[in-house]
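> Requesting a structural model of the entry that follows:
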Amino acid sequence: MKKYLIIMLASLSIYLVSNDQIIFAKDVEKIGYLVIERPHTLEKIKDFPKLPYRSGVGRPEGVILHSTGENDKTLEEWISYEEKTWENAFVHAFVDDRKAVEIADPNYLCWGAGKVANPRYVQVELVEFPDGTSKIKMMQSIEQYAHYIARVLKQFNIGKPTLADEINGIGTIITHNSVSKYLGGTTHTDPYNYLPKNGFSIKYVFSRINYYYYSI
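Next up is the predicted model:
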């Protein structure tokens, strides 16, 4: 079983990402979770369709955790790509290690996870990094991801984080993989195809969402 610990020692920080991966960071200010007050960026790129959730405008029931599925684009390139292909699919926000960028108004549904899930959830994409990317950079992206998702839960009074992956698809946080498993209408497995292979469990991401939810 993987254990996640943070040990801070004066001028040197040790980050035990899992039981076999240790990160040393001399400049602790570069780690995202030490800058939790940094707001997400709002950059709406298109006047997307304004369709209400099944419970009404501004009433999402939770958040879907996505990852991009490919690691060959930057956040800006993903936004540009989605601007051109939104009629096929689009999400509410993209996140990397530097910022979270909201591209569609989360008061209205998007279509990124099939007809069952789309009318229920805000949907957020974590930009995948190429193999060999530093663990610190990946950690920063997870912190931005978790911080933005916690803000969404608070903004829409959705309620405290509960991980649907562990309770038969019922909860305020659900992965695209569990949408496929429990709700249907899609067959994607993200972010399980990305995070675990890089040493980060879904439980770890959820723990960071939980941390920010009770911190902001």
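> switch to C-alpha atoms for all contacts and neighbour counts from now on
Fine.
> residue boundaries of the strands in this structure?
With DSSP state E, the ranges of strands along the chain come out as 5-9, 12-18, 21-25, 41-42, 62-67, 93-95, 100-102, 121-126, 173-175.
> With distance to residue 55 and mean neighbour count added, can I get these in a markdown table?
Formatted as a markdown table, these follow (distance: least, C-alpha to C-alpha, whole Å; neighbours: other C-alpha atoms under 10 Å):
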| stretch | distance to residue 55 | mean neighbour count |
| --- | --- | --- |
| strand 5-9 | 39 | 10 |
| strand 12-18 | 39 | 17 |
| strand 21-25 | 43 | 13 |
| strand 41-42 | 24 | 14 |
| strand 62-67 | 12 | 26 |
| strand 93-95 | 21 | 26 |
| strand 100-102 | 22 | 23 |
| strand 121-126 | 11 | 28 |
| strand 173-175 | 17 | 25 |
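> who's in contact with stretch 201-216?
Residues from elsewhere that reach stretch 201-216 (C-alpha atoms under 8 Å, 6 or more residues apart in numbering): 4, 36-37, 142-143, 146-147, 149-151, 153-154, 160-161, 163, 192, 195-196.
> re earlier: any chance of a markdown table for the strands of the chain, columns distance to residue 182?
Converted to a markdown table, those look like this (distance: least, C-alpha to C-alpha, whole Å):
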| stretch | distance to residue 182 |
| --- | --- |
| strand 5-9 | 31 |
| strand 12-18 | 29 |
| strand 21-25 | 32 |
| strand 41-42 | 31 |
| strand 62-67 | 13 |
| strand 93-95 | 23 |
| strand 100-102 | 27 |
| strand 121-126 | 14 |
| strand 173-175 | 10 |
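> Here is a second sequence; please produce its structure as well for comparison:
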Amino acid sequence: MLKIFLLFVSLILTSVIFAPATYATSPLLNFNESHSTVMTQTTKINDTLLNANQPSQNKDTSTLINYPDVNQYIIQNNINHSNVIKDSRMNTLPKLPYKYGTYKGVVIHEVGEDNRTLQQWVDRMYDTYKIAFVHAFVDNKEIHPWLAAYMLKQNGLTPSFADKNKWIGTIISHNAVRQYWGGTTHVDPIAYYGKWGYDMQQFFELVTYHYNHM
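Coordinates of the predicted model:
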């Protein structure tokens, strides 16, 4: 099972209880259906890529599998973006201002666990909001870069890549937060992306593509 990802508002120095909690869902998803029972277009992408590159039992599996260009697959096949659900429970939480007065961007974070569903992660945030709060979630059934682009667009920001610009930008990995801001030892989602032949640069390029086509 592919790991669940989170997107949450940066900066770390800002309050995290402000923007509506959102998460992307498949256009085929009924709100009352379990995520685990729904086969979305994005899931089909994952299956296609994995099946096309799955080594046979007779092949040497010690080397990294060379996956196709995921971004081009999504673009060339005109994969539709997912819907966004805004959780009404956000209306029950305290509304605190950002420390520096405004929304700064999106931090790309991987939870590192496979044992919870997307809905369970969303519910957990409401149980622990006094400690930390994540604004948006996606799992392997959603298109992650589209949601990041959507969050930037909704808050009047344009895509810029902070990982390669000493934290200045609107898209930044949790690993870059560690490098430039401190306060964490986490290096995600670098290793997870690398496992699938992907990286933050490709992610940012797909965010930019979706942003420009909204």
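> ok so, going back, and residue 52 of structure 1, which of the strands of structure 1 is closest to it?
Across those, residue 52 of structure 1 has its closest neighbour in strand 121-126 (10.9 Å, C-alpha to C-alpha).
> and the closest one, which stretch of structure 2?
Under the alignment (TM-score structural alignment), strand 121-126 of structure 1 falls on nothing in structure 2.
> tell me what that strand is packed against?
Under the contact criterion of 3 or more C-alpha pairs under 8 Å, 6 or more residues apart in numbering; DSSP states H and E, strand 121-126 of structure 1 touches strand 62-67, strand 93-95, helix 135-155.
> Dump these into JSON lines; add distance to residue 45 of structure 1 as well.
Shown next, in JSON lines, are those (distance: least, C-alpha to C-alpha, whole Å):
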{"stretch": "strand 62-67", "distance to residue 45 of structure 1": "20"}
{"stretch": "strand 93-95", "distance to residue 45 of structure 1": "11"}
{"stretch": "helix 135-155", "distance to residue 45 of structure 1": "18"}
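> Of all those, which one comes closest to residue 122 of structure 1?
Ranking those by their distance to residue 122 of structure 1 (criterion: C-alpha to C-alpha) puts strand 62-67 first, at 4.7 Å.
> after superposition, how close is the closest one to structure 2?
Superposing on structure 2 and averaging over aligned pairs (mean C-alpha distance after the TM-score superposition for structure 1), strand 62-67 of structure 1 comes out at 1.0 Å.
> who does that strand touch, helix- and strand-wise?
Using 3+ C-alpha pairs under 8 Å, 6+ apart as the contact test, the elements touching strand 62-67 of structure 1 are strand 121-126, helix 135-155, strand 173-175, helix 176-178.
> re the thing from before, residue 48 of structure 1 is nearest to which of the helices and strands packed on strand 121-126 of structure 1?
Proximity to residue 48 of structure 1 (C-alpha to C-alpha) singles out strand 93-95 among these, at 12.8 Å.
> whereabouts in structure 2 does the closest one align?
Mapping strand 93-95 of structure 1 onto structure 2 (TM-score structural alignment) gives residues 136-138.
> what's the mean gap between the matching stretch and the aligned bit of structure 1?
When structure 1 is overlaid, stretch 136-138 of structure 2 sits 0.8 Å from its aligned residues on average, using mean C-alpha distance after the TM-score superposition for structure 1.
> quick one: contacts of that stretch?
Contact with stretch 136-138 of structure 2 is made by 4-8, 21-25, 118, 121-122, 144, as judged by C-alpha under 8 Å, 6+ apart.
> which residues of structure 2 fall in helices?
Applying DSSP state H to structure 2 gives helices spanning 41-53, 70-76, 118-127, 144-154, 174-180, 190-195, 200-212.
> okay, the ones you listed, which one's buried deepest?
When you average the neighbours per residue for each of these (mean count of other C-alpha atoms under 10 Å), helix 144-154 leads with a mean of 22.
> Would you mind pulling up the elements that it packs against?
In terms of contacts (3+ C-alpha pairs under 8 Å, 6+ apart), helix 144-154 of structure 2 is packed against strand 22-25, strand 105-110, helix 200-212.
> Among these, single out whichever gets nearest to residue 66 of structure 2.
Proximity to residue 66 of structure 2 (C-alpha to C-alpha) singles out helix 200-212 among those, at 15.0 Å.
> quick one: contacts for the residue most central in space within structure 1?
Of all residues in structure 1, the one closest to the mean position by C-alpha atoms, centre = their mean is residue 145, 4.1 Å from it. The contact partners of residue 145 of structure 1, taken as C-alpha under 8 Å, 6+ apart, are 95-96, 100, 126.
> What distance do you get for it to residue 176 of structure 1?
Separation of residue 145 of structure 1 from residue 176 of structure 1 (C-alpha to C-alpha, to the nearest Å): 15 Å.
> go on, residue 150 of structure 1?
Separation of residue 150 of structure 1 from residue 176 of structure 1 (C-alpha to C-alpha) stands at 17 Å.
> if we can go back for a sec, for the helices and strands packed on helix 144-154 of structure 2, give me JSON lines that also has distance to residue 166 of structure 2.
Below are these laid out as JSON lines (distance: least, C-alpha to C-alpha, whole Å):
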{"stretch": "strand 22-25", "distance to residue 166 of structure 2": "28"}
{"stretch": "strand 105-110", "distance to residue 166 of structure 2": "14"}
{"stretch": "helix 200-212", "distance to residue 166 of structure 2": "14"}
